[in-house]
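Colleague: Just the structure for this:
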Amino acid sequence: MSTSWTIPTVAIAVDLAVLTVRTERLHVLLVNRGVEPYRGRLALPGGFLSTEDEDIDVAAGRELAEETGLDAAKLHLEQLRTYGAPRRDPRMRVVTVCYLAIVPNLPLPSAGGDADRARWVPVDRVLGRRGLLAFDHGQIIADAVDRARSKLEYTTLATAFCNPEFTISELRRVYEIVWSEELDPRNFHRKVTGVEGFLVPTGNRTSGNGGRPAVIYRPGPATVLHPPILRN
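Modeller: Here you go, the predicted model:
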């Protein structure tokens, strides 16, 4: 006996969880949706593939540029995970591939595409009111924050939040803000300088401004921390 089987119709989309540190808080980039469904609601930048031949990574970069004006080539960008619950989008079955992007402190982005306005929103404010976001974007943001917090422990991802050159104090503040905990300055200094290839001195120091001038570093070639820097 033969069994008939119909290939389901599924749309493919990309979404971007872009994180940065601004004004001593972890922020995520959100847009106001300019179209239905959820018109006027906050959402992650993203959208559908433009053609059947478009590569997913290319689509992520295109959507980021169209909706925010940011250049993916200048960011830390990695796939977070795929979300495909049957009713996550009221229009039809939509599977989205979400990307996590980490950027240094940037000015306000410019919105475009089907987004009315792009803005940085504190993560703690978003996670406390997930129901205000469109689709399942509250859960996606929570997953993105968890990924960033975990990767700070065993990779050099923290430098992606910093400017090209930075002090150890500035790097420590990234850890403290993303992890939401205070770190002992001396212990932190010992750990990060003890990881080979994590930081490279530039040979310059800060002006001091009345205090002791601090050594200025840039990211080194290492991508993995050994030993890892663990949260309390």
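
Colleague: CA only for contacts and neighbour counts going forward, please
Modeller: OK.

Colleague: how about the strands in this protein?
Modeller: 11-22, 25-33, 42-43, 46-48, 76-83, 94-102, 115-122, 199-205, 215-219 (DSSP state E).

Colleague: tell me what the last one is packed against?
Modeller: The reference is to strand 215-219. helix 168-179, strand 199-205 (3 or more Cα pairs under 8 Å, 6 or more residues apart in numbering; DSSP states H and E).

Colleague: Also this sequence, please, to line up against the first:
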Amino acid sequence: MIKYLGQTRLLVAVDCIIFGFDGEHYKLLLIQRGFAPEKKHWSLMGGFVQPNESLKKAADRILKQLTGLENVYMEQLHTFGEPNRDPVERTIAVTYFALVDIQKYEKQLSKEYHAEWFSLNEMPELIFDHDEMVEMAKNRLRYKAALHPILFELLPEKFTFPQLQALYEGLYDTNFDKRNFNRKLLSTGLFVKQQEKDKENSKKGAYYYKLDQNKYVDDFQAFLKFIPNPEKFLTS
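Modeller: From the prediction side, this is the model:
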């Protein structure tokens, strides 16, 4: 086998940043690292890329192996390559962020690796540069959500406007006027009202809605109408 002479071999790892939403708060899925260094400390889901794997296949395998999750929304985020980021060996880390419906996947979580959801406001200290990875993923999510309805990956197929309002308020760390927010949502023409109501969270109940995917494709700019200061997130 021909090899490049005089070159140092490096390890390549994949780390997965898994976001969820419980109806009120954003959460991050973490595991306890199973080997030294930093054994039993909280970590993102990660592992090394095998010689016969693409980066995406490695990310899918790691996610399935460590958490039991599969077929979730996931995209590549960034590459972290500081020489001393891993104290054992020189390791390049390629990060992916994923969005999951907590209720849909709760029963799939692997108990072997102690996968656990943490509120983004109450996260434990993470190993290596994983805190930096999470912060970058949060910023990318704000940017993406101003252009595309990817936050709906965090919600059930049917949702209420109060749930949607909490979803966007939590991401952009702001508060919307309820009536104004609902009016802007309806003005987009992207939502299909259902007959059922959610009566668990209020006596009167809130109607369920679904996203009209066909209309969204024709008018994706509609989502910018209710994002606060969207230009702030479209220059990243």
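
Colleague: Just the TM-score for the two chains, thanks.
Modeller: The TM-score (TM-score structural alignment, normalised by the length of structure 1) is 0.84; 217 aligned residues with a Cα RMSD of 2.3 Å.

Colleague: before we move on, the earlier item: and the helices and strands packed on strand 215-219 of structure 1, which is most packed in?
Modeller: helix 168-179 (a mean of 19; mean count of other Cα atoms under 10 Å).

Colleague: so what's residue 163 of structure 2 up against?
Modeller: Neighbouring residues of residue 163 of structure 2 by Cα atoms under 8 Å, 6 or more residues apart in numbering: 23, 24.

Colleague: Please report the number of neighbouring residues for the closest residue to residue 15 of structure 2 other than its chain neighbours.
Modeller: Closest residue to residue 15 of structure 2 apart from its sequence neighbours, by Cα to Cα, 6 or more residues apart in numbering: residue 46 at 4.1 Å. Using other Cα atoms under 10 Å, residue 46 of structure 2 is surrounded by 23 other residues.

Colleague: ok so, going back, and the strands of structure 1, which is most packed in?
Modeller: The most buried one of these (mean count of other Cα under 10 Å) is strand 42-43, showing a mean of 26.

Colleague: with structure 2 superposed, average distance for that strand?
Modeller: Its matched residues in structure 2 lie on average 0.5 Å from strand 42-43 of structure 1 after superposition (mean Cα distance after the TM-score superposition for structure 1).

Colleague: re earlier: got the strands of structure 1 as TSV, with distance to residue 150 of structure 1 columns?
Modeller: Listed next are those as TSV, based on distance: least, Cα to Cα, whole Å:
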stretch	distance to residue 150 of structure 1
strand 11-22	14
strand 25-33	15
strand 42-43	24
strand 46-48	24
strand 76-83	13
strand 94-102	13
strand 115-122	19
strand 199-205	20
strand 215-219	19
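
Colleague: closest to residue 65 of structure 1 out of those strands?
Modeller: Closest approach to residue 65 of structure 1 among the strands of structure 1 is made by strand 46-48 (9.9 Å; Cα to Cα).

Colleague: from the chain's centre, how far out does that closest one sit?
Modeller: 17 Å (Cα atoms, centre = their mean, to the nearest Å).

Colleague: just stretch 171-183 of structure 1 next, same as before
Modeller: 16 Å.

Colleague: Find me the equivalent region of it in structure 2.
Modeller: Counting by TM-score structural alignment, stretch 171-183 of structure 1 pairs with residues 164-176 of structure 2.

Colleague: Structure 2: which residue goes with residue 162 of structure 1?
Modeller: Aligned partner of residue 162 of structure 1 by TM-score structural alignment: residue 155.
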